[in-house]
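Asker: I'd like to go over a predicted model; first the sequence, then the structure.
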Amino acid sequence: MPRFSVIVPARSVQGFLRGCLRSVLGQPFTDLELIAVDDCSADAGGAIIDEYAGRDPRVLPVHLARAGGAGPARNAGAARARGDYLLFLDGDDTLAPDALTAIDRRLRATGDPDVLLWDHERTDVWERVRPGGDGEFLAAAAGAAASGAAGVFTAVERPAVLGVLPAAWNRAVRRDVWCERAFAFADGPYEDLPVAFETLLTADRIAALDRVCVTWRRRRRGSASTTPGRHHLVAVDRYDELLARVARHPHAATLAPVLHGEAARHLLAILTDSARITPADRADFHRAAARTLRRHRPPGAPLPAGLGSYGGFRSLRGADVLRRTAAERLRTRREAATRTAYERYYRLQLRRPVDDDLVLYGAYGSRGVYCNPAAVYRKAREIAPQLHGVWAVRERDRAGVPAGVDHVVVGSRRYWEVLARAKYLVNNADFGGPFHKRREQIYLQTHHGTPLKTMGMDLRRYPAAAAGVSFTRLLDHADQWDYSLSANQHSGEIWERVYPSGYETLPTGYPRNDAFFTATAADVRALRARLGILPGTTAVLYAPTHRDYTRGFTPPLDLERLSRNLGPGHQLLVRAHPYYGPDPRLAALQDAGTLLDVSRYPSVEELCLASDALLCDFSSLLFDYACLDRPIVVHSGDWETYRLARGVYVDLLSGEPGDTPGVVADDENSLADAFHSGRWAGSRAARLRAAFRDRFCPYDDGQAAERVVRRVLLGEDELLPPLPAAERTAAPAPAAAEDAGRLLGAGV
């Protein structure tokens, strides 16, 4: 029987769940079982739990048949527990290093009490860490002597214990006590209030640990506590029941005033929190809270001024609102002074009704018709022709817009009109400027790659990469998304953690990758002919990533030397990162016949289809290219520099299946040798590539764009399921396409 049963309910926390589970399983104290409860989560939470259970026998996965909320999920875990003590941890929180060792030591020192309390710290999206607020009491109680045992006490002896944050995750409860007294979390919001207080009110022996053992994460969006609505009225009902119960306690005269004070403080905090109580619900919440507190008011107990009368509360709150309003007006006047005439026009357009058949697309900062938005646009024209798509394009890029594609120049009068009135907004980055999404609008964020390098809020730890980034604006932008596309489980987890908000993640695959499954042998031959790649030539697409620590396009390889080492029969296609403009050195090498500069070629997907292999370093293109099941060769020359300067999520050089997509080489000579020796397309490279494809291309099957159009633009309830892997057919490799062409020409 383990010492501890750590119970983790998981629902809609896939971005943080791995960190939570690692914080438990990585403890030096190993005598534990981890009961991870999948609360019928629609995200990858259940899969993550099963993954950890497959690696560590201490993990017991529990999958609920229907969603019940944190309370029933914790109860389901407790029912399966075998440990001496029950500990509860939310799926987006973490145990501090060595916490279990400290908890076990304190339990043994105090004779295994009924309940042990510990301190916690709070963190937010900015990773600002603040004390939990219980440290002073816990420090005093940990050194106290009561009931004949050092540091052990009851609630009657120390009524201030009722002031410890009423949470599930800041205490351990002996399992036999839990079962004997039939403790259970409530159903619905504020589910931990009854258990938090009842474990203390009924305990014969309580101990305290003056140590931070849990980091509690305040979520910006998506949790009950950060979603405004009438469900917060449940808190009043919880305290109504608790106050009635404590009034029947043998020591009510001692305990009731303390609990009443805590109830008043907590309810007032909820009432004044605009993230929980809307103006429309404020009067109802105030009346309910005041009624409960008056009904259970112990003799002589004070009632906070804010809960005395609603008129008094409004007067107190009005003074605070007046101060905030004055500051807001000053800010608004400053903004108005710099607002352009077209921006004012945008404000006027926001008053007009939304056009339900209008879609505004953008890509790469409005550079043109590209990437996932372009694939969605094309599919929408095919299966939802009633929708009119318009592209936002910069003035300098409008010449590249394909014929027949309706577009608006960013900053123009019509741009502001379409931005204000389009029902649907589709982008792989952002629209920029003073954009304010209306409640009626639906914003789809498609992204433009699987994250290898750190992104979003994680960039704060990498100053070179974060230069010029406004993280406040980044969060404001994410708050406008309604949907976020995920190319794979890895992406979904990362996006939800680094862009924390209340959007829905759609596991669709990337629409731009549909071309890898719909292209034919004739398409491949035509693309190669257009690029001037001769039949029988091995075309190597080299696509190095942007590096934050270099200026301009500075390829880490000597391209002339590489081309020379590859030798006859090989054609090097070089695509510089879109961040860079035309490079005269590449132009000179192309003029000399050394390589093909395809940096300005409009479709990277077509370049992938035309190539026999991808030579990359740390570009996210390698994740997309894996769909084709063609060789990938990784140039690793400055991996350590890149990893330290930018940070990475996947160790491409580990050599482990699922991490490394193929052959790894560190200079021009070893790269050439990989091709001449055949290792680039050998059996080991194929096995690595298959595992990499399984991990990062689980949804790509040629139908991603249709999934997106049907779910987002047409409002269908369910996503089209991905085809089984055995039924997916990637575009033929160039050699197979050429063979098919010869057979066709011979009439076979």
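Answerer: Okay, I see it.
Asker: Please count neighbours and contacts with C-alpha atoms only from this point.
Answerer: Fine.
Asker: how about the strands in the stretch 51-200 of the chain?
Answerer: 59-63, 85-88, 94-95, 115-123, 129-131, 145-146, 149-150, 152-153, 171-174 (DSSP state E, counting those that start in this stretch).
Asker: Which of those strands has the highest mean neighbour count?
Answerer: For these, average neighbour numbers computed from mean count of other C-alpha atoms under 10 Å are highest in strand 152-153, which has a mean of 26.
Asker: hmm, back to that, and of the strands of the stretch 51-200 of the chain, who's closest to residue 478?
Answerer: Distance to residue 478, taken as C-alpha to C-alpha, is lowest for strand 115-123 among the strands of the stretch 51-200 of the chain, at 19.4 Å.
Asker: Can you name every helix or strand that the closest one contacts?
Answerer: Of the remaining helices and strands, those touching strand 115-123 by 3 or more C-alpha pairs under 8 Å, 6 or more residues apart in numbering; DSSP states H and E are strand 129-131, helix 135-142, strand 171-174, strand 206-217.
Asker: Just want the angle from that strand to helix 135-142.
Answerer: Using axes from the mean of the first three to the mean of the last three C-alpha atoms, to 10 degrees, the direction of strand 115-123 lies 160 degrees away from that of helix 135-142.
Asker: angle of strand 115-123 against strand 206-217?
Answerer: 20 degrees.
Asker: Switch the strands of the stretch 51-200 of the chain over to CSV; also include distance to residue 506.
Answerer: Below are the strands of the stretch 51-200 of the chain laid out as CSV (distance: least, C-alpha to C-alpha, whole Å):
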stretch, distance to residue 506
strand 59-63, 21
strand 85-88, 30
strand 94-95, 26
strand 115-123, 27
strand 129-131, 32
strand 145-146, 56
strand 149-150, 54
strand 152-153, 51
strand 171-174, 36
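Asker: Mind checking these for the one nearest to residue 473?
Answerer: Here strand 115-123 is closest among those (C-alpha to C-alpha), at 19.8 Å.
Asker: so how far is that closest one off the chain centroid?
Answerer: Centroid separation for strand 115-123 versus its chain: 26 Å, with C-alpha atoms, centre = their mean, to the nearest Å.
Asker: And for stretch 501-512?
Answerer: Counting by C-alpha atoms, centre = their mean, stretch 501-512 is centred 11 Å from the centre of its parent chain.
Asker: Show the end-to-end separation of it, please.
Answerer: This stretch, stretch 501-512, spans 25 Å end to end (C-alpha to C-alpha, to the nearest Å).
Asker: Next: stretch 340-354.
Answerer: For stretch 340-354, the end-to-end distance is 23 Å (C-alpha to C-alpha).
Asker: looking at the strands of the stretch 51-200 of the chain, which is closest to residue 138?
Answerer: That would be, of the strands of the stretch 51-200 of the chain and by C-alpha to C-alpha, strand 115-123, which comes in at 7.1 Å.
Asker: closest one to residue 418 among the helices and strands packed on strand 115-123?
Answerer: strand 206-217 (38.6 Å).
Asker: for stretch 344-363, the distance to its chain's centre please.
Answerer: Centroid separation between stretch 344-363 and its chain, computed with C-alpha atoms, centre = their mean, is 28 Å.
Asker: now do stretch 513-524
Answerer: With C-alpha atoms, centre = their mean, you get 31 Å for stretch 513-524.
Asker: ok, structure two:
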Amino acid sequence: RAALRAHYRLQRLLPLRTDRAVFTAHGHRGHGGDPGALESALRATVPWMRTAWVARPEHHHTVPPGTRRLTPGTAAHWSALARSAYLVTDTDVEPGLVKRRGQVVVRTQSGTPLGHTGPGLPGHPARDTGAAPLRDGAARWDYVVSADRHSTLAWERAHPGRYTTLEYGRPRTDRFRTATGAEVAALRASLGVPEGSVAVLYAPVHRGHRLLDPERVARRLGPRFVVLALARPSHGGPLEAASDRVVDVTGHPDTTALCLASDALVTDCSPLVFDCAALDRPIVLHTDDRQACEAARCLSFDPCAFPPGAVAHSEDELIGLFTDGAWCGTRSAALRARFRARFCPYDDGRAAERVVRRVVLGEDAALPPLGPDGLVPELPEAGGAAARALAAVPGRQPGALVTVTDRP
């Protein structure tokens, strides 16, 4: 450690490399998320820039060709931190990092803030856990990438600083606009989703109330449906599926790919709802016995009062929403459109490019023109592919996503 500190001090005496950028994600995971989208956009938009990705060795295979792979804690890693002009991360800055004059630090958010962050709320002091390191790091941020006005206000309240907020959309959802039908089909096949099936992604958030039984849900819904269960360690670890219609995707490294491969999301209000809303796929909120809604005083808004789609308060009610088609009915679509207008107005597939042009090239980014409903008018190509896959389910009218009306 002493040798590395000495090496880092020496490297800081050398000139900055204005054509270098270093990217990292929480936990030194593989290439992905908002930093991954920005890294790809940087290589495509500014080809003379050279990029490096910091990841543990077991994730090096995810780094695209042409991007340098760095192992955290090595001399090469600290050399890159000392001499690269641009540092991009979705987590705390590296402990021990000394920001040099001329270095630019770009901080992306891990997701739209659903719960309150920063100073604890009255009666909920635990919400302040981990806020101090972020407040310390905020002094070194130059830019913070924000998806929407809600994220901007929540972030600036929790982490005040002299940084510039770039309210440009979610870079990681750019993939939703560029993914082709063939890519979506390949993703579904890799997960074991039979052709013509309806894939339901079940993504519970960390919370103590009772979970769904994915096996029972899949059995009641019938052979047309496949449940992709994104369980969490606090929920007992990986699932032991008793049938081929429940796929455990807990260890999958790319939640964006899971959203693309799914036809619907079921959650007790995980932050993943904001990503899936940008994809414009049906979302069902499962609140169990309203415990999640009663806990809304810990949230930045009440998801039951402003839902992204249909709401079920029990497992049987959830099954009923899928069997009678209300999960993708007109009311569900209207709720999702309202939710998207608030949280996904700029997700047009060019968010990462806007960030790169502003930070690296100094260009003033032009936000996409919005339609009368406050949304980018065009829908993702991948969304059309999913709709066609759903329309191919036996019993559905060809070419139509919805063939049943909402329940009264």
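Answerer: Great, that's in hand. Keep in mind it's a predicted model, so treat the numbers as computed, not measured.
Asker: Overlay the chains and give the TM-score.
Answerer: Scored by TM-score structural alignment, normalised by the length of the second structure, the superposition of the two chains gives a TM-score of 0.87; 387 aligned residues with a C-alpha RMSD of 2.6 Å.
Asker: circling back: closest to residue 399 of the first structure out of the strands of the stretch 51-200 of the first structure?
Answerer: strand 115-123 (48.1 Å).
Asker: In the second structure, what stretch matches the closest one?
Answerer: For strand 115-123 of the first structure, there is no aligned range in the second structure, judged by TM-score structural alignment.
Asker: ok, back up a step: now for the strands of the stretch 51-200 of the first structure, which one comes closest to residue 485 of the first structure?
Answerer: Taking C-alpha to C-alpha, strand 59-63 is the member of the strands of the stretch 51-200 of the first structure nearest to residue 485 of the first structure, at 25.2 Å.
Asker: Contacts for that closest one, please.
Answerer: Residues external to strand 59-63 of the first structure that are found in contact with it (C-alpha atoms under 8 Å, 6 or more residues apart in numbering): 33-40, 46, 49-50, 52-53, 77.
Asker: Helices of the stretch 601-748 of the first structure, residue ranges please.
Answerer: Taking DSSP state H, counting those that start in this stretch to define them, one finds helices in the stretch 601-748 of the first structure at 604-610, 621-625, 639-646, 668-677, 683-696, 704-708, 734-745.
Asker: and for the fourth one, what span of the second structure is it aligned with?
Answerer: Taken onto the second structure by TM-score structural alignment, helix 668-677 of the first structure occupies residues 315-324 there.
Asker: Alignment lookup: residue 355 of the second structure to the first structure.
Answerer: In the first structure, residue 355 of the second structure lines up with residue 708, judged by TM-score structural alignment.
Asker: For its match, the count of nearby residues, please.
Answerer: Neighbour count for residue 708 of the first structure, taken as other C-alpha atoms under 10 Å: 29.
Asker: quick one, what contacts it?
Answerer: Counting by C-alpha under 8 Å, 6+ apart, the residues that residue 708 of the first structure touches are 376, 508, 511, 719.
Asker: so what corresponds to the third one in the second structure?
Answerer: For residue 511 of the first structure, the aligned position in the second structure is occupied by residue 171, per TM-score structural alignment.
Asker: Contacts only, for that match.
Answerer: Contacts of residue 171 of the second structure by C-alpha under 8 Å, 6+ apart are 33-34, 37-38, 347, 349-352.
Asker: Quick check: end-to-end length of stretch 608-622 of the first structure?
Answerer: End to end - C-alpha to C-alpha - stretch 608-622 of the first structure spans 10 Å.
Asker: in a helix, that's where residue 182 of the second structure is, yeah?
Answerer: Yes - assigned with DSSP: H, G, I helix; E, B strand; the rest coil, residue 182 of the second structure falls within a helix.
Asker: returning to that earlier point: with respect to residue 362 of the first structure, which of the contacts of residue 708 of the first structure is nearest?
Answerer: Of the contacts of residue 708 of the first structure, the one sitting nearest to residue 362 of the first structure (C-alpha to C-alpha) turns out to be residue 376, at 11.1 Å.
Asker: Does the closest one fall in a helix, a strand, or a coil region?
Answerer: helix.
Asker: Could you report the neighbour count for the equivalent of it over in the second structure?
Answerer: Using TM-score structural alignment, the equivalent of residue 376 of the first structure in the second structure is residue 38. Neighbours of residue 38 of the second structure under the rule other C-alpha under 10 Å: 24.
Asker: Leaving out sequence neighbours, find the closest residue to residue 38 of the second structure.
Answerer: Among residues not flanking residue 38 of the second structure along the chain, residue 352 sits closest, at 5.1 Å (C-alpha to C-alpha, 6 or more residues apart in numbering).
Asker: Relative to residue 541 of the first structure, how far out is the equivalent of residue 265 of the second structure over in the first structure?
Answerer: Counting by TM-score structural alignment, residue 265 of the second structure corresponds to residue 614 in the first structure. To residue 541 of the first structure, residue 614 of the first structure is 5 Å away according to C-alpha to C-alpha.
Asker: got it, and residue 722 of the first structure?
Answerer: Residue 722 of the first structure is 28 Å from residue 541 of the first structure, by C-alpha to C-alpha.
Asker: And the two? Which one has more around it.
Answerer: Under the neighbour definition other C-alpha under 10 Å, residue 722 of the first structure and residue 541 were set side by side, and residue 541 has more, 24 against 19.
Asker: related to what we said a few turns ago, still touching in the second structure? Go through the contacts of residue 708 of the first structure.
Answerer: Contacts conserved in the second structure for the contacts of residue 708 of the first structure, counting by both residues aligned by TM-score structural alignment, their matches' C-alpha atoms under 8 Å: 376, 508, 719.
Asker: hang on, isn't the residue nearest to residue 38 of the second structure packed against residue 41?
Answerer: Yes - between residue 352 of the second structure and residue 41 a contact is recorded at 5.9 Å, counting by C-alpha atoms under 8 Å.
Asker: Which one's more surrounded, these two?
Answerer: residue 352 (27 against 22).
Asker: ok now do the more buried one, which residues does it touch?
Answerer: Residue 352 of the second structure is in contact with 37-38, 41, 170-172, 174, counting by C-alpha under 8 Å, 6+ apart.
Asker: Sort out which of these are in helices and list them.
Answerer: 37-38, 41, 174 (DSSP state H).
Asker: hang on, residue 404 of the first structure in a helix?
Answerer: No - Residue 404 of the first structure: not assigned to a helix; according to three-state DSSP it is coil.
Asker: and it, what does it touch?
Answerer: Under the criterion of C-alpha under 8 Å, 6+ apart, residue 404 of the first structure has no neighbours.
Asker: right, and the helix or strand after the longest helix along the first structure?
Answerer: Assignment by DSSP H gives helix 310-338 as the longest helix of the first structure. Toward the C-terminus, helix 310-338 of the first structure is succeeded by helix 341-349 as the next helix or strand (DSSP states H and E).
Asker: Let me see the ranges of the helices in the stretch 1-150 of the second structure.
Answerer: Taking DSSP H, counting those that start in this stretch, the helices of the stretch 1-150 of the second structure run over residues 2-11, 33-45, 75-83, 131-138, 149-158.
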